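Trainee: sharing a sequence plus its predicted fold:
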Amino acid sequence: MTRQLTTQNATITTAAVEVKTLTISGKQVTLAVFRQLKEEPLITEDGTLNGEPWGSVNYHPDKCSADAEHLHIVWQKGAELRRSNVTAVPDFDRVSPGGHQAGTHWYRSTAANRYLTALVYMGLRAGREPLLSPLPRGSNKFDTYMAKLELPAGLSETEEFPVIGTVPQATVDAADLCAAYRFAKAEIDRGLSDYERTTPPEWQAKVIAQRHATADHQRHKYDEAMGVLGVAVERCGGIVDMKCAYTAEIRAEEARRQRHRDAHAALAELPQLFIAV
């Protein structure tokens, strides 16, 4: 009868040529026994280890030989042994054969969304072009504004990974109305066209009055939208707090990713454990 593999009866022995074998009660562990080990992640989401790694086994019990490069690590959890499929590099550093970066490479969070909202709000208040481009009339909002937006390198506060943010509808409305007001104001500044100058004075006056009325209306709607957006920003603690929360989160994510890289590098250096067929 096959005996259960535990930390009490399992040992690692080294032959004269430095071949390390995994044994149970003095006998080399077989594939059948190895397959009985419970599969459990060794590396936590935080980049730390759930237990003590023993070594790797060059065997793919789950028909995963065609998967991305990885190791099967035998590790100790308390008084029990586990096995774990550990990729050669962390998921966020993995690149497909076609050269595409894994989706986990991008960083997304509530703090990033709020920070992006604050940046757009600050840009609108200062009269600068917002990070969101004007919404074309008649277009689908989901396909334009509500798509994920990558923060520019100078604002993402990290060079290690790209940061993606989305904004609430209040931000979309404010940016759209800002663009509409600027367009209406530009129509006034442009003045009458050559054709309009050939029309009667009363008609010219009517055209100018309509343009001012349109600009005033758009400005009123824009001010209202900015008021709503300002309230939303203040509810999140204000611009300063939103930036501090985002910066702290980015620094924590940088440290987390480095722990993952260090853990994968250390596990790659573990000795290979040989088991019997």
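Mentor: Alright, I've got the coordinates. Numbering: from 1, shown residues only.
Trainee: please count neighbours and contacts with C-alpha atoms only from this point.
Mentor: Fine.
Trainee: spatially nearest residue to the residue nearest the centre of the chain (excluding sequence neighbours)?
Mentor: The C-alpha lying nearest the average C-alpha coordinate of the chain belongs to Tyr107 (CA atoms, centre = their mean; 2.0 Å). Of all residues not flanking Tyr107 in the chain, Val163 sits nearest, at 4.7 Å (CA to CA, 6 or more residues apart in numbering).
Trainee: what is the neighbour count of the one you found?
Mentor: Neighbour count of Val163, defined by other CA atoms under 10 Å: 24.
Trainee: isn't it up against His105?
Mentor: No - applying CA atoms under 8 Å as the test, Val163 and His105 come out as separate, 9.1 Å apart.
Trainee: tell me where this protein has helices.
Mentor: Ranges of helices in the chain, per DSSP state H, are 31-36, 110-125, 153-156, 169-190, 201-235, 238-268.
Trainee: this is the comparison structure:
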Amino acid sequence: MDAIAADPIAVGRRFAQPALCCCQCARALIDALSKAYGIGPDCGKASRTRSSLGTLLLRWAQPTLPTKPGRPQLITITPPAAAIGTAAVDLMTLTVNGRRMTLTVFRQIREQPLIADDGTLNGQPWGVVNYHPDRCGDSQLTHWHIVWQRGTELLRSRVHEKPTFDWPTHFARADRVFQSQETDRYLTLAVHEWVSGLTETLILKEVDTLRGYHPALMLVHDGLSMHGSVSDIAIAAVQTKRTADNLGALPNWDSPFAEQIKADQQRAIDEAEQARTALEDEVNGWNLTPAEVNHAYHAAIAAELERRQRHRDIRDELAELPQLFIAL
């Protein structure tokens, strides 16, 4: 009785340990902390004025504060649930003979294009080095410096995030507009059909060039901008036919110049026929039917669209390359 009077909590804990029940109310203890101290959280709260143990359990057993809908909920984390963890980070480094590659060595690596013109890779890419040896870090166009392997040779390449034909319009790039022999033949065939009277409309626009008047085809097909040109023979055929048509449209009237006008008209007709014949010889020299010329034209467009898409797709893959670290 003297022990109970001196320290009832201690005596109660000795009683509770084998029974796994609260030393105050004899209810079963559920969590590990209550079992360790032999008292439940409710009784510990009631004992806070008489025991440092009660104060400890009071702090541990604080209820979660109520929250309003739509607001973050305050969560009480109990000591057994709290822990400090560490995460491992893998750093991939470039090494030469077991030593980390230095900037001096990296600058001496030969630079060669990683992506071929057809949109395929020229070798095996290793990773990206976040270092700009040519002081190109302030470039307006995002790019990577990629280390890659071709055979037994280690190379590096500066690869832009977007292919040149997708650069912003204020960057003048000749490869933005697609040009091909198939487009030129398709255009020349259209000229031949017009001067031969097979079509009534010439599907050309007049654009200024260094040679002055020049028939050219400018169009967009499935987002692909194209430009086609024709030979000097086709240009002569267009010019002579238009001259003959203009003179032939003059009215017949009696005048001192009537004979001269007729002579000019006949001469224009003859020159237009000579130019048409020369153009027909050029077209026949292809050994292609009009249907084959048309098919080749559309096939070239499809191939170019596929090539450009390969360039875009391969850059999406290169964007996932790991970063490689080199020594300063």
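Mentor: Structure received. Since we're looking at a predicted model, the values are computed, not measured.
Trainee: follow-up on the earlier one: so which of the helices of the first structure comes closest to Phe274 of the first structure?
Mentor: Taking CA to CA, helix 31-36 is the member of the helices of the first structure nearest to Phe274 of the first structure, at 10.0 Å.
Trainee: distance between the closest one and the chain's centre?
Mentor: The chain centre lies 37 Å from the centre of helix 31-36 of the first structure; the measure is CA atoms, centre = their mean, to the nearest Å.
Trainee: same check, this time on stretch 142-154 of the first structure
Mentor: The answer for stretch 142-154 of the first structure is 13 Å, by CA atoms, centre = their mean.
Trainee: do the same with stretch 152-161 of the first structure
Mentor: Stretch 152-161 of the first structure sits 12 Å away from the centroid of its parent chain (CA atoms, centre = their mean).
Trainee: what's the first-to-last distance across that stretch?
Mentor: 12 Å (CA to CA, to the nearest Å).
Trainee: possible to save the helices of the first structure as JSON lines with distance to Leu22 of the first structure and mean neighbour count?
Mentor: Below are the helices of the first structure laid out as JSON lines (distance: least, CA to CA, whole Å; neighbours: other CA atoms under 10 Å):
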{"stretch": "helix 31-36", "distance to Leu22 of the first structure": "10", "mean neighbour count": "15"}
{"stretch": "helix 110-125", "distance to Leu22 of the first structure": "46", "mean neighbour count": "21"}
{"stretch": "helix 153-156", "distance to Leu22 of the first structure": "48", "mean neighbour count": "13"}
{"stretch": "helix 169-190", "distance to Leu22 of the first structure": "59", "mean neighbour count": "19"}
{"stretch": "helix 201-235", "distance to Leu22 of the first structure": "58", "mean neighbour count": "16"}
{"stretch": "helix 238-268", "distance to Leu22 of the first structure": "17", "mean neighbour count": "17"}
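Trainee: among those helices, which comes closest to Gly47 of the first structure?
Mentor: helix 238-268 (4.4 Å).
Trainee: report all helices and strands that that closest one contacts.
Mentor: In terms of contacts (3 or more CA pairs under 8 Å, 6 or more residues apart in numbering; DSSP states H and E), helix 238-268 of the first structure is packed against helix 110-125.
Trainee: switch to 10 Å and redo it
Mentor: Counting contacts by 3 or more CA pairs under 10 Å, 6 or more residues apart in numbering; DSSP states H and E, helix 238-268 of the first structure packs against strand 52-57, strand 70-77, strand 80-87, helix 110-125, helix 153-156, helix 201-235.
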